[in-house]
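Novice: only the shape, not the letters, is given here:
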């Protein structure tokens, strides 16, 4: 798995099931956004790049476009195939996409672009896009204006090390990019509703650098999070919580000159 960060390789290999249970889906508004911003619909082909376990696939399938998934981590890709057996799933990386030139109308990176944000990846994305095709970047971002969410992030962030993450903004440094027009940004309110153990604890434990910790350290993180839940009046003893997010969606168009 060359060019894959060690935290992604180890963490996502170790805990693909937690990724499914702990990660939120996406707001309903993202589907009309995909249609309007990317032109997705019948007769179009979209690539889900860094598709993971396929969390974003239901949104893409709702557009009625043909969907192809590319995911380099075998455990994640195998989970995707089990959950979405009718989707073509390929082993590949952003820097080496196993598709022909000008073969897709759109490329979507959901919760993924920060892992491979580079000139090489953008050049490869431009290669597989048809003229006038679009690139979309989507992230569910925790709303840290809520006290307990900020406290949860503080627990998690102590373990991040050098792992690429959305919140650092480092991924933005590759834009403006040759072969692409300017980024257009849209934001949607979102919530992940469910039992605290799933939407809070599993969410934290599914993070690559947490999942990759030795078992004793990972359990210590889990204990801290359980203590946070128990000490927070809005969470303690509840059967269902609404974890607040904001979904950040970006799109840009491939321009004719991709040199």
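Specialist: Happy to help now that I have it. These figures come from a predicted structure and were not determined experimentally. Numbers count the residues shown, from 1 in each chain.

Novice: drop to CA atoms for contacts and neighbour counts, all remaining ones
Specialist: OK.

Novice: leaving out chain neighbours, which residue sits closest to residue 244?
Specialist: Counting by Cα to Cα, 6 or more residues apart in numbering, residue 191 is the residue found nearest to residue 244 once chain neighbours are left out, at 4.7 Å.

Novice: could you look up the SS state of the one you found?
Specialist: Under the three-state scheme (DSSP: H, G, I helix; E, B strand; the rest coil), residue 191 adopts strand.

Novice: grab the nearest non-local neighbour of the most centrally placed residue in the chain.
Specialist: Centrality entry for the chain: nearest residue to the mean C-alpha point is residue 111, 1.5 Å, by Cα atoms, centre = their mean. Across the structure, with Cα to Cα, 6+ apart as the measure, the residue nearest residue 111 apart from its sequence neighbours is residue 139 (4.9 Å).

Novice: second structure for comparison follows:
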């Protein structure tokens, strides 16, 4: 369980990379949000916690009448464009400024590991309507091909070992180490997929929080150190490549 200081440190790290997140993070599949709506008794109000720049908030608008988004980082909330119709507010996940029994759905995309505490789950239970659904998910390393994957895995697991914030281990474990105190719901297999240029891949790697920490510590760019190897493994840098990130879920209904 990450300590409160680790959670505060994560806000600073991701605030510093807010524009990069808005530009280089992949998008979640539309089928995921259609499935989530189908598991809810009603589709009046959904909340995206730790919403960042709205990558999960915006797709929810196709299925819910009202979408709320909160984040501890005001910079993250202000980094996304064209989501004025989402009701955004700054809040800590463990202190949601919402009345009881107001939400049909709570989602937490790639962030539960920062605050997966009994206090947070109590807040989620309080805010959800009877029969309301909670769903959190994460994704870890991308998959391209064996040559590129080997270089990226080495950067992630060796070069940057010790530079990931507390809580990253939960992501690498696919959230299997987090106990969800709700009646569990099985989730179908979903994945993020994107067709990216080589420059988009490099931009994405530079959004990694451990890369930021490495740069702060050493004053150098660990991505630049492997860029030539990545370029060689990529092949034609004018060509785009298909990239995939498997998603891992924790979903369930709080018992009343």
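Specialist: Perfect, I can see it now. Bear in mind the structure is a predicted one, so any value in this text is a computation, not a measurement.

Novice: list of residues touching the helix or strand containing the residue nearest to residue 111 of the first structure?
Specialist: Of the helices and strands defined by DSSP states H and E, residue 139 of the first structure is found in strand 129-142. Strand 129-142 of the first structure is contacted by residues 24, 26, 38, 101-113, 125, 149, 166, 244-256 when judged by Cα atoms under 8 Å, 6 or more residues apart in numbering.

Novice: with stretch 205-222 of the first structure instead?
Specialist: Counting by Cα under 8 Å, 6+ apart, stretch 205-222 of the first structure makes contact with 7-8, 10-12, 14-16, 18-19, 22-23, 155-156, 159-160, 163, 201, 204, all of which sit outside it.

Novice: same question, stretch 147-167 of the first structure
Specialist: Outside of stretch 147-167 of the first structure, the residues that reach it under the criterion Cα under 8 Å, 6+ apart are 5, 7, 114-115, 139, 142-144, 170, 204, 209-210, 221, 224-225, 228, 232.

Novice: so which of those residues sit within helices?
Specialist: Using DSSP state H, the members of the contacts of stretch 147-167 of the first structure that fall within helices are 7, 114-115, 204, 209-210, 221, 224-225, 228.

Novice: let's have the residues you listed in TSV, adding neighbour count.
Specialist: Formatted as TSV, these follow (neighbours: other Cα atoms under 10 Å):
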residue	neighbour count
7	21
114	21
115	18
204	25
209	24
210	24
221	20
224	15
225	21
228	18
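
Novice: out of these, the closest to residue 76 of the first structure would be?
Specialist: Ranked by distance to residue 76 of the first structure (Cα to Cα), those are led by residue 7 at 13.7 Å.

Novice: in the stretch 151-259 of the first structure, which spans are strands?
Specialist: For the stretch 151-259 of the first structure, the strands identified by DSSP state E, counting those that start in this stretch occupy 184-194, 241-253, in order along the chain.

Novice: mind checking what the residue nearest to the centre of the first structure lines up with in the second structure?
Specialist: Across the two structures, residue 111 of the first structure finds its equivalent in residue 110 of the second structure, going by TM-score structural alignment.

Novice: now swap in residue 133 of the first structure and tell me
Specialist: In the second structure, the residue matched to residue 133 of the first structure (TM-score structural alignment) is residue 132.

Novice: check contacts around the match of residue 111 of the first structure.
Specialist: Contact analysis of residue 110 of the second structure by Cα under 8 Å, 6+ apart lists 136-139, 171.

Novice: which one of those residues is nearest residue 198 of the second structure?
Specialist: Within the contacts of residue 110 of the second structure, the smallest distance to residue 198 of the second structure is 20.5 Å, found for residue 139 (Cα to Cα).

Novice: could you report the neighbour count for the closest one?
Specialist: Other residues within reach of residue 139 of the second structure, judged by other Cα atoms under 10 Å, total 20.

Novice: can you check the one 5 residues further on too?
Specialist: Burial of residue 144 of the second structure is recorded as 16 neighbouring residues (other Cα under 10 Å).

Novice: swap in residue 178 of the second structure?
Specialist: Around residue 178 of the second structure there are 16 other residues, counting by other Cα under 10 Å.
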